[in-house]
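Undergrad: when you get a sec, could you give me coordinates for this:
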Amino acid sequence: MANVSDYIVQRIQEWGVDLVFGYPGDGINGVVGAIDRSDGAVRFVQVAHEELGSFGACAYAKYHDDPDAVGVCLSTGGPGAAHLMVGLYDAKADHQPVVAIVGQVARRSIGGSYHQELDLLTMVAGVADYVVEVSTPAQVRQSVDRAFRTALADRTVAVVILPSDVQEADAVPTPERSRGAIYTGTSYQRSAPLPSDEQLDAAAEILNTGRKVALLVGAGALGEGDAVLEVADRLGAGVVKALLGKAVVSDDHPNVTGHLGLLGTRASFELMQGCDTLFMIGTSFPYADWLPPDGAVRTVQVDIDAAQIGLHYPADVGLVGDTGRTLAALLPRLQRTDDRSFVDEVATWRRRDDAIHEQRALSDHTPITPQRPFWEANLRLPDDAVISADSGTSANWFARYIHPRGTQKTSVSGNLGSMVPGAAYALAAKFACPDRLSVGFVGDGAMQMLGINALITAKHYYDTWDDPRMVLCVLNNGDLNQVTWEMRAMAGNPRFEGSQALPEFPFADYAELLGLVGVRVEEPDAVGAAWDTVLAADRPAVLEVMCDPNVPTVPGHLTIGEATNYIEALAKGDPDAAQVVLQSARELWESASGTMKAAISERLG
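TA: You can find the predicted model right below:
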């Protein structure tokens, strides 16, 4: 006989769900059993750790071709639910629709400090914009419906907590026609608002009168690359990207300077500092130190969420609307400029950066420069690849060296910046896009923390994918490298061996142990051939690249404080000082302006 759990599984099917990432446990076994009884209508993907499930749900929503696809994850209560939290925060921070279905102890035991009982309502209150603990079967219909509607409408996280006895209760009753009853349904229509003519005219006036226009695009502009480039062409503008907007336009376009911020390029910083007009499209970029000084430019911002307008940077005109419809309505109002001097200067900055990046990537010294595997991958990845990265130094090189083209999709843990989602994202991409190659760039620390679990899951499922290939490129340098560089450049502290050194782990051998493909490369000239091997594999593969930990992730613009902190950290007895000086002093110096070089020399005597 069908019970509440069967109803829940049927209801989430009506919301378009055919896949749930999860891990079983006695607190959620009712729903797991109902998924089994669905005869494959809803697929249960057993991840090797609950955190893989919640990161996977976030990435599934990011990568799915349906913009209204909801990522769904499931766990038992107590510790299982706690393991979901980081991935749920990742979804909330990056505005992805995710619903978590979480078990709880039986109703009679709630509040009694029962085995594995946690106060789940309090625990998820900060991450979920809608959370409900279902107390009666009659509440299930409206609870599930509102969770999905909230996740979709607000691009956020919703959590449904199900006590174990509710899951096993008799079927959900039809609401009575009486006071207090709630009738809900599963219809949903995406909102596509459009600003008023007056607002569009005001925005066009600012953009048309600008002489040095910069476009800053983010995740809200994904899928609108042609319109973005048309706006840039009419205005003679340069284009810079926030990291979540990486796939909006390709870095190969001459007017595109790449990314902005610590992970970005010198050309992007120069574009921001040299413009007189800023057009922010689908982003509320939060790092003010990389944007033009307050009051130095006139700014237009478009975002579908009114709360994002002016959130981190003042906007003279805010356009609340769907990006595609707004740009389409704005374009006829924009006048084509014949003055190409500014965009020509932008292209010159871009060519200079390209030459520097190529020279650094193709260095023949060993250990291998970490840029090299990204450079070689960019030459080889197919036009429909799905590409992910972690939040350590791998994100820096991913930002600068991977140039999206065709229908490639890319993402990272953007606003949360969690250390470990690269492998989880790459895994989830194979369920969202099973006919595409998935590639994840992962640091050795992140790989030890969660990536090896992702490989276990990949081994279990790869023969169900249309294209069985998933490549994890592991940057093995034995160091928690991003933090090491932050310690040097931000705090002026030398590398602390006790916190930064990682235990050795043979990642390629581990892949082979699982029955997957493992390739370890130690010489720079072998990196390209190694990529050819893993891309030709008939199963998931690990490409383990033995990288130099002493190549600095120099930002596009180096401040005097950062440069001198870095040099002072070496002088304090950094254990790798000699190697760092030999391998990276030139890069640091190249990133400094003439004025900064003089200031550094004076400060250091």
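
Undergrad: use CA for all of it now, contacts and neighbours both
TA: OK.

Undergrad: what's the burial count for His253?
TA: The local packing of His253 (other C-alpha atoms under 10 Å) involves 15 other residues.

Undergrad: give me the element it is part of.
TA: Counting by DSSP states H and E, His253 is held by no secondary-structure element, helix or strand.

Undergrad: repeat for Tyr89
TA: Mapping Tyr89 onto the secondary structure by DSSP H and E places it in helix 79-93.

Undergrad: can you name every helix or strand that that helix contacts?
TA: helix 50-63, strand 98-104, helix 120-124, strand 157-163 (3 or more C-alpha pairs under 8 Å, 6 or more residues apart in numbering; DSSP states H and E).

Undergrad: now with 6 Å?
TA: Packing partners of helix 79-93 (3 or more C-alpha pairs under 6 Å, 6 or more residues apart in numbering; DSSP states H and E): helix 50-63.

Undergrad: so after the helix it packs on, what's the next helix or strand?
TA: Helices and strands here follow DSSP H and E; after helix 50-63, the next one along the chain is strand 71-75.

Undergrad: now do the strands in the stretch 401-550 of the chain.
TA: Secondary structure of the stretch 401-550 of the chain by DSSP state E, counting those that start in this stretch: the strands cover 409-411, 438-443, 470-476, 517-521, 541-546.

Undergrad: give the buried residues for the fourth one.
TA: Buried residues in strand 517-521, counted by 16 or more other C-alpha atoms under 10 Å: 517-521.

Undergrad: elements contacting that strand?
TA: If you count contacts as 3+ C-alpha pairs under 6 Å, 6+ apart, strand 517-521 packs onto helix 507-513, strand 541-546.

Undergrad: rerun that using 10 Å as the cut-off
TA: In this structure, strand 517-521 makes packing contacts with strand 470-476, helix 507-513, helix 527-535, strand 541-546, judged by 3 or more C-alpha pairs under 10 Å, 6 or more residues apart in numbering; DSSP states H and E.

Undergrad: same thing with the last one?
TA: Strand 541-546 makes packing contacts with helix 371-380, strand 438-443, helix 444-446, helix 452-461, strand 470-476, helix 507-513, strand 517-521, helix 527-535 when contacts are defined by 3+ C-alpha pairs under 10 Å, 6+ apart.

Undergrad: for the comparison step, fold the sequence that follows:
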Amino acid sequence: MTTTVGDYVLRRLREWGVTRVFGYPGDGINGLVAAFGKADNRPAFVQARHEEMAALEAVGYAKFDGGVGVCMATSGPGAIHLLNGLYDAKLDHVPVVAIVGQTARSAMGGSYQQEIDLQSLLKDVASEYLVEVNVAEQLPNALDRAIRTAQARRAPTALIIPSDLQEEHYQPPEHEFRQVPSSAPAALNPTVVPAREDVERAADLLNAGTRVAILVGQGARAAAVEVAEIAEITGGGVAKALLGKDVLTDALPFVTGSIGLLGTRPSYELMRDCDTLLIVGSNFPYSQFLPEFGKARAVQIDLDPTMIGMRYPTEVNLVGDAKTTLRELIPLLKYQQDRSWRETVEENVTRWWSTIDRQAALGARPVNPMRVVTELSRVIPGDAIVTADSGSSTTWYARCLRFRGSMRGSLSGTLATMGCGVPYAIGAKFAHPDRPVIALVGDGAMQMNGLAELITINRYRAEWLDQRLVVCVFHNNDLNQVTWELRAMGGAPKFEESQILPDTSYADLARALGMTAIAVDHPDQLAGAWDQALNAGQPVLLDVHCDPEVPPIPPHATWEQLENTVAAVLRGDPNGWHLVKQGVKTKAQELFS
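TA: Sure thing, here's the model as predicted:
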């Protein structure tokens, strides 16, 4: 049988170890789709309901698998729909390869159906590597470079293959002028170590500190043991950027939790009062939540030299992978005998979790959204994977969920796109079909695209060894995060025409799609609902009716934010006095700790 270009693409993907391709078919990739059929669906084609979901599923897969995610779409609208997911990969530094069809070469330039300038469309999002393949001999090098570049740069890359070329006979490059060969696929696992003298300078700086703070991001994930060891030697505390929330367990008493607007009070206090800062694998952008400039001396460790020294005036920058660099650093550190700073950090952490429990126990109409997450924390399996969508539910994920064991978690960190929670969860299930997955999703995101992907969950559930995938919907009929931003940032009351969502039963819709569903409209039902969902042995939708007026107030809220919220109430915010009551009750719990 003749090997077509489409056949070769799939063969090369298999050689790279790619087992899943997330996509949606169209005539611009008919040659590739036919190749899947001839190859007995190896790698497996995972059909999303929309190309944006396919791209986000590839991002979720890559985040939790640690390898490259691959997505595929037809020309024109299919390629356009991929963009949001690819930008999510670009901004969160995730390796994803997009394979995109294009109109036949004979029709290019003729304003043909679904013909758009794909290179112009993709050149920003796939700036690290973008190529259109126009002859078969280009293919090995182009595909290999797309994968290698995605791995090395931790970025999305894109390959455009015209539809007619996909069906042509594959001809490998020859030893000729203007033909470029390639080499066998091989994983890239670089070990980068900074210069010894720079490591020694970093050790001297850390040894001179008496109040050390450590900030970790997703780049520190493979170095959890080393981070904990350095925290123990220095007597420091560890704060976590949102993308690094799963780096260290919250069972460690010196881990202060998330940092930033969605962060915790002990993380705020850690940065406010420290005299020394060590940043490991994080590009956390909000410098206002870091120590005041000049107040703390700082060291940063990052594998990417272009991202180092950007967020805080660091004295020593160590370019290297986190684990190896920290292993070089540890023997040079001196044990901090004075443990008073560590004791303060641990007291702050203990007080914080007590505050969270009290805030979550407060009454609301009908359910306090904080309690949704604190109840989950009590029963969540230690090997669970949690995905969080973008919205007010992200705040409760960031502040209230206690990570333990080998739990993993992620969200759209920098793009903060709505609608990532469910496709991330699907990607996570394909990456780890033997682990339970929980998606924490607002009702706005569910109406945007999450409902359609329930069909995808139900379709592929039989392929997962552990079928537990719980989609928890925070059902408050409000685009809640933006509502609170209107209040806190501009003093504007809630504008109901833009903010109110049509009420619907997500439980009923899930049942109609063949899923098990549980509706919760009273706080006393929560614990039992989580138990039932996590022991069902199959996908479950949890539809929790929440109070939209429980405020996601930062524990370090500014007077301006509080004044703006009061101004919004005075200007006629609907349910204004209820939100004031909830805000006062919530904030008051911090006074009792």
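
Undergrad: need the TM-score from the superposition.
TA: Structural agreement between the two chains, given as a TM-score (TM-score structural alignment, normalised by the length of structure 2), stands at 0.98; 589 aligned residues with a C-alpha RMSD of 1.3 Å.

Undergrad: tell me which of the helices and strands packed on strand 517-521 of structure 1 is the most buried.
TA: When you average the neighbours per residue for each of those (mean count of other C-alpha atoms under 10 Å), strand 470-476 leads with a mean of 28.

Undergrad: ok, average deviation of that one from structure 2?
TA: In the superposition with structure 2, the aligned residues lie an average of 0.3 Å away from strand 470-476 of structure 1, counting by mean C-alpha distance after the TM-score superposition for structure 1.

Undergrad: distance from the chain centre to that strand, please.
TA: 17 Å (C-alpha atoms, centre = their mean, to the nearest Å).

Undergrad: next, format the helices and strands packed on strand 541-546 of structure 1 as TSV and append distance to Ser143 of structure 1.
TA: Rendered in TSV, the data for those read as follows (distance: least, C-alpha to C-alpha, whole Å):
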stretch	distance to Ser143 of structure 1
helix 371-380	45
strand 438-443	35
helix 444-446	36
helix 452-461	31
strand 470-476	37
helix 507-513	42
strand 517-521	45
helix 527-535	45
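
Undergrad: so the helix or strand hosting Leu271 of structure 1 matches what in structure 2?
TA: Using DSSP H and E, the element containing Leu271 of structure 1 is helix 266-274. Aligned by TM-score structural alignment, helix 266-274 of structure 1 falls on residues 265-273 of structure 2.

Undergrad: now do that stretch: distance to the chain's middle.
TA: Put simply, stretch 265-273 of structure 2 sits 24 Å off its chain's centre (C-alpha atoms, centre = their mean).

Undergrad: dead centre of structure 2: give me the residue that sits there.
TA: By C-alpha atoms, centre = their mean, structure 2 has its centre lying nearest to Leu411, at 2.6 Å.

Undergrad: let's have the strands of the stretch 401-550 of structure 1 in a markdown table, adding distance to Met487 of structure 1.
TA: As requested, the strands of the stretch 401-550 of structure 1 are exported to a markdown table (distance: least, C-alpha to C-alpha, whole Å):
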| stretch | distance to Met487 of structure 1 |
| --- | --- |
| strand 409-411 | 26 |
| strand 438-443 | 18 |
| strand 470-476 | 20 |
| strand 517-521 | 29 |
| strand 541-546 | 23 |
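
Undergrad: for the ones you listed, which one sits closest to Tyr130 of structure 1?
TA: Distances from Tyr130 of structure 1 to each of the strands of the stretch 401-550 of structure 1 were compared using C-alpha to C-alpha; the minimum, 25.3 Å, belongs to strand 409-411.

Undergrad: and that closest one, what does it pack onto?
TA: Under the contact rule (3+ C-alpha pairs under 10 Å, 6+ apart), strand 409-411 of structure 1 is packed against helix 50-63, strand 386-389, helix 421-432, strand 438-443.

Undergrad: mean deviation, the first one versus structure 2?
TA: Which is helix 50-63 of structure 1. Between helix 50-63 of structure 1 and the aligned residues of structure 2, the post-superposition mean distance stands at 0.7 Å (mean C-alpha distance after the TM-score superposition for structure 1).

Undergrad: from Ala104 of structure 2, how far off is the residue nearest to the centre of structure 2?
TA: 38 Å (C-alpha to C-alpha, to the nearest Å).

Undergrad: returning to that earlier point: closest to Val20 of structure 1 out of the helices and strands packed on strand 517-521 of structure 1?
TA: Between Val20 of structure 1 and those, the shortest gap by C-alpha to C-alpha is with strand 470-476, which sits at 19.9 Å.

Undergrad: ok and that closest one relative to strand 541-546, angle-wise?
TA: When axes from the mean of the first three to the mean of the last three C-alpha atoms, to 10 degrees is applied, the directions of strand 470-476 of structure 1 and strand 541-546 differ by 20 degrees.

Undergrad: so who does Gly318 of structure 1 touch?
TA: Taking C-alpha atoms under 10 Å, 6 or more residues apart in numbering, we find Gly318 of structure 1 in contact with 195, 199-200, 202-203, 280, 299-303, 306, 308-310.

Undergrad: for the helices and strands packed on strand 517-521 of structure 1, give me CSV that also has distance to Leu437 of structure 1.
TA: Below are those laid out as CSV (distance: least, C-alpha to C-alpha, whole Å):
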stretch, distance to Leu437 of structure 1
strand 470-476, 6
helix 507-513, 18
helix 527-535, 8
strand 541-546, 11
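
Undergrad: closest one to Asn565 of structure 1 among the ones you listed?
TA: Asn565 of structure 1 lies closest to strand 470-476 among those, at 25.9 Å (C-alpha to C-alpha).

Undergrad: just the ones of the contacts of Gly318 of structure 1 in helices?
TA: Filtering those for membership in helices, criterion DSSP state H, returns 199-200, 202-203.

Undergrad: quick one: which of those residues is most hemmed in?
TA: Using other C-alpha under 10 Å as the neighbour criterion, Ala203 leads those with 24 neighbours.

Undergrad: next one: stretch 487-498 of structure 2 to chain centre, how far?
TA: Its chain's average C-alpha position is 28 Å from that of stretch 487-498 of structure 2, according to C-alpha atoms, centre = their mean.

Undergrad: can you give me the buried ones in it?
TA: By neighbour count, and taking 16+ other C-alpha under 10 Å as the criterion, the buried residues in stretch 487-498 of structure 2 are 487-494.

Undergrad: which strands and helices lie in contact with the strand or helix carrying Glu568 of structure 1?
TA: In this structure, Glu568 of structure 1 sits in helix 560-571 according to DSSP H and E. When contacts are defined as 3+ C-alpha pairs under 10 Å, 6+ apart, helix 560-571 of structure 1 packs onto helix 481-491, helix 577-590, helix 594-604.
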